[in-house]
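Undergrad: Please find the sequence and the predicted model below.
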Amino acid sequence: MNASPTPQALPLSRLLNHTADAVRAVRSGASLNEALAACPVPARPGTQALSFQVMRGLGRAQALRGQLARRAPPAWVDALLLTALALLCEAEEAGYAEHTLVDQAVEAVKQRERASSSFVNAVLRRFLREREALLAAVARDPVAQWNHPRWWIERLQRDWPEHWQALLSANNQRPPMTLRVNAARATAEAYLERLQAAGLEGTAIGPQAVRLDLPCPVSRLPGFEAGDVSVQDLAAQWAAPLLLEAEGGRLPRGARVLDACAAPGGKTAHLLELAELDLLALDSDAARLARVEDTLARLQLRAELKAADARQPEAWWDGRPFDAILMDAPCSAAGIVRRHPDVRWLRRDADIAQLAGIQRDMLEALWPLLKPGGRLLYCTCSVFKAEGQPQIDAFLQRHSEARQLAAPGHALPLPHNADVAAHPGPAAAAHDGFFYALLEKRPV
């Protein structure tokens, strides 16, 4: 049996080798994106598919390995063992029969660490024999049960006592592929007809938003290269309309706008699709800023791009105040774990306070750049409350000239979430987790 989306020409043992490399890299502190970039191109799609599944089941796999082998083997062998255990727990999702996974895992070890092949074979075959008892034993461990670090679980329990279990479960689901139809070209409903003609099915979930029934390569999307459509989650699509359309009215044509953390450029492009703006796209990472440039080029949009730290305006600001600022702040990414399943294993509890400090400093640095009557949209792709309203409440206490306008607040990545009713799109449409706060600078 092999219903896997991985390339059939590549032996599973080779993909398991590369997946173990990726798992070892993440456990050493590297991001999965970095690890996959080091993977040979032909093996990358299959390795990514397996790596994502392993990341979603890593907590349970680590607990099982602890039951099966009290002493951890060498780092790469351990990563291979964890990979195999995570896949065996969800073999149907991986698309391989259990005996195939075991045989190919042993073959993978023989290619790299032959002396450990008997050990890996014995551990994996014992797991198959004692599966039910072993799974029952580790199920008592919250990290194994929810496949998240203990601190993450406890933080969600404090922040969302009624939703924490649903949030953890949602993080282990495959994310939907959502499109943003270029407002200057068509509506979501009109683009659906083009999708159907191309043999793709989807649902309109917003004025410009289409959710595909099944993900597909962007090369299959009609008009993608021509700039007719982009890939962007529904919650991320709220940013541009929130900034452009506020209580004080729509931003005027030619308004001066700052996108303070622009990469990879989805929100930058959306702003320019909806309005004619004098827009400065800023990002501290020059390499990531190149992605913004590529995105704008594909969509035939123009903006000024600058690589600089938003917290140091003296190094890049020309002194002309902005009518509006989009501050998509650096954060824990706790709201987009479905798309980046390694994030949970890379973050530490202490990171949240450190990130909240960066967010505070960025707010303080950018606020003086906003003209009286202007507006600033603060957003994070996080479900942790420390990166949401408490940050804004503290800012409002420090700045009497600031007032908070209507905005979604925390939007949890759950269907039928009560908060979602206040947001664009149907309440049943699942989306990433975000926090939005819109601030206006009152004349003093």
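TA: Perfect, I can see it now.

Undergrad: For the rest of this, base every contact and every neighbour count on C-alpha atoms.
TA: Fine.

Undergrad: how deep is Ala198 tucked in, by neighbour count?
TA: 12 (other CA atoms under 10 Å).

Undergrad: Equivalent analysis for the one 3 residues further on, please.
TA: Here the count is done by other CA under 10 Å, and Glu201 has 17 residues near it.

Undergrad: Spit out the contact partners of it.
TA: By CA atoms under 8 Å, 6 or more residues apart in numbering, Glu201 lies in contact with Leu192, Leu195, Leu212, Asp213, Leu214.

Undergrad: so what's the last one up against?
TA: Translated: Leu214. Pro176, Met177, Glu201, Gly202.

Undergrad: Export those residues to CSV and append columns for secondary structure and distance to Gln62.
TA: Converted to CSV, the contacts of Leu214 look like this (DSSP: H, G, I helix; E, B strand; the rest coil; distance: CA to CA, whole Å):
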residue, secondary structure, distance to Gln62
Pro176, coil, 28
Met177, coil, 30
Glu201, coil, 38
Gly202, strand, 38
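
Undergrad: and here's the other structure:
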Amino acid sequence: MTAPASPTPSAPSLQGPTLATQLRHTAGCVLAVEQGRSLSEVLPELVPALRPGVQALTFHALRHLGTARALVNQLVERKPAPPVQALMSSAVALLLDATDEHAPRYPAHTVVNQAVEAARQDRRTERQAAFVNACLRRFLREREALLAHVAADPVARWNHPLWWIERLQRDHPEHWRTLLEANNQPGPMALRVNRRRVERTAYQQALEAIGLTATPTGSDGLVLDAPQPVERLPGFAQGHCSVQDAAAQMAADQLLEGRAWTAADRVLDACAAPGGKTAHLLERADLNLLALDVDPRRCERIEDTLQRLGLQATVRSADAAQPAAWWDGQPFDAILLDAPCTASGIVRRHPDVRWLRRASDVDALVATQRGLLEALWPLLKPGGRLVYATCSVFRAEGDGQVQSFLVRHTDALHRPSPGHLLPGSAAPSGEFNDNPPGGYDGFFYARIDKVLP
């Protein structure tokens, strides 16, 4: 999974949407997440002029939602209707001290006034505008006491669901605090340079020529000092680079390292959309590559990605767990399984994920991952390699899944692999960590070779 860079918020211009309008739509986005909808569905529904500002405000609100909800609960005698609560939570999040340099900042009186105006703009909240005003002004008066009151609540302290916090405490007892803190900061914007079009050093110089500074990472990566619109990146439309986190770029290294590859080598990218890892493999080597994804619309994104980068692969919409429907019977030399997962490692870029997931989702996804591994292993030729990847920090989706697989398959050999990479500064040091600026997204990698008979 490739995640976008976090937006850099700014105050609206005189000609642009007012803060009240942005807050009204931010509350709508927060409410949609609370009702189970992903921001990747909700944000595209906004008109383009609203999207950047609302996305920035919504990301901030979701990064502080645990604290904001707890404070709202202290400010009211009865829980307000969901639209009112979403607006109040969004406003309270803006009134909190920011914990990252990219957070939106407005004078407190501006936030209160614009939140009241936002309430008046929406028929679901207009009758509660005075109530919103009273609660927010009370928060400003009693701020320190209210914050002290909610400080003992772990959800308010860490801005994650309790089950998520407890799982991280079990899975990463030495790093769980740092990991949760990292999740509440925006991730850096990393680029993957298309080596078929331009050398990385030359592309870095092209960035410097327009005033952008970047630091090399991995084999093909550059981490920008500050996020940029892709339209500003030299040669983006011509396929000179792609946006992809440094952790996601490690997939190609894991699959291709240690041998020469030719166009005769059959490679399967089993859950390929949106196509970033597919493209990286083809940028690195000539391969006979089949890219699968179960969603036809997401397959269109793979095609678009390959076209922009000047690459070719066979793209097919199919369920990788049902090979009888798509496999031609010829074994693969290598398989990349970037399996469906909780996405618990990319919360820096997708702050809604923590509020959308449920504890039961972990077990369900572990079962899906196991089914994919069992279905694809027979398709790998002896001597071939399978790379299992997830953008998760939960051990059940990483170490636990692989160790269980190795017990079931005596013809499987676990090769040296990165294992769990943790977000930001929580990432462990070691031979697989070049410590890119801002750290990695959370990921798991394991390379498993099929032993020759």
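TA: Perfect, I can see it now. Predicted model only: the values in this text are computed from it and were never measured.

Undergrad: Superposed, what's their TM-score?
TA: Between these two chains, after superposing, the TM-score reads 0.96 (TM-score structural alignment, normalised by the length of the first structure); 439 aligned residues with a CA RMSD of 1.5 Å.

Undergrad: rewinding a little: same list, the contacts of Glu201 of the first structure, but as TSV with secondary structure and distance to Gln157 of the first structure please.
TA: What follows is these, written out as TSV (three-state DSSP; distance: CA to CA, whole Å):
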residue	secondary structure	distance to Gln157 of the first structure
Leu192	helix	40
Leu195	helix	41
Leu212	strand	32
Asp213	coil	32
Leu214	coil	32
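
Undergrad: Most neighbours among those, which one is it?
TA: Counting by other CA under 10 Å, top hit in the contacts of Glu201 of the first structure: Leu192 with 20 neighbours.

Undergrad: OK, contacts around the residue in the second structure that that one lines up against?
TA: Taking TM-score structural alignment, the alignment pairs Leu192 of the first structure with Gln204 from the second structure. Contacts for Gln204 of the second structure (CA under 8 Å, 6+ apart) come out as Thr213, Ala214, Leu222.

Undergrad: swap in Val23 of the first structure?
TA: Leu32, Ser51, Val54, Met55, Ala79, Leu80, Thr83.

Undergrad: Of the contacts of Leu214 of the first structure, just the buried ones, PyMOL syntax please.
TA: A single PyMOL command selects the buried members of those (16 or more other CA atoms under 10 Å):
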select buried, resi 176+177+201+202
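
Undergrad: could the contacts of Leu214 of the first structure go into CSV alongside distance to Ser169 of the first structure?
TA: Converted to CSV, the contacts of Leu214 of the first structure look like this (distance: CA to CA, whole Å):
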residue, distance to Ser169 of the first structure
Pro176, 15
Met177, 18
Glu201, 26
Gly202, 24
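
Undergrad: Looking at the contacts of Leu214 of the first structure, which two lie furthest apart in space?
TA: Pro176 and Glu201 (12.8 Å; CA to CA).

Undergrad: got any residues that touch both of the two?
TA: Leu212, Asp213, Leu214.

Undergrad: The first one contacts Thr203, doesn't it?
TA: Yes. Under the criterion of CA atoms under 8 Å, Leu212 of the first structure makes contact with Thr203 at 6.5 Å.

Undergrad: how near is the match of Leu192 of the first structure to Thr305 of the second structure?
TA: Plainly put, Gln204 of the second structure is 22 Å away from Thr305 of the second structure if you go by CA to CA, to the nearest Å.

Undergrad: for Val230 of the second structure, same thing?
TA: 14 Å.

Undergrad: what about Ala209 of the first structure, how many residues close to it?
TA: 26.

Undergrad: Kindly apply the preceding question to Asp351 of the first structure instead.
TA: 13.

Undergrad: Could you do Gln111 of the first structure as well?
TA: Using other CA under 10 Å, Gln111 of the first structure has 13 neighbouring residues.

Undergrad: repeat for Val267 of the second structure
TA: By other CA under 10 Å, neighbour count at Val267 of the second structure equals 25.

Undergrad: how about it, what does it touch?
TA: Neighbours of Val267 of the second structure in contact, by CA under 8 Å, 6+ apart: Leu287, Asn288, Leu289, Leu290, Phe332, Asp333, Ala334, Ile335, Leu336.

Undergrad: try 7 Å this time
TA: Leu287, Asn288, Leu289, Leu290, Phe332, Asp333, Ala334, Ile335 (CA atoms under 7 Å, 6 or more residues apart in numbering).

Undergrad: Assess the claim that the fourth one and Thr314 are in contact.
TA: Going back to what we said before, that points to Leu290 of the second structure. Yes. Between Leu290 of the second structure and Thr314 there is a contact at 4.8 Å, judged by CA atoms under 7 Å.
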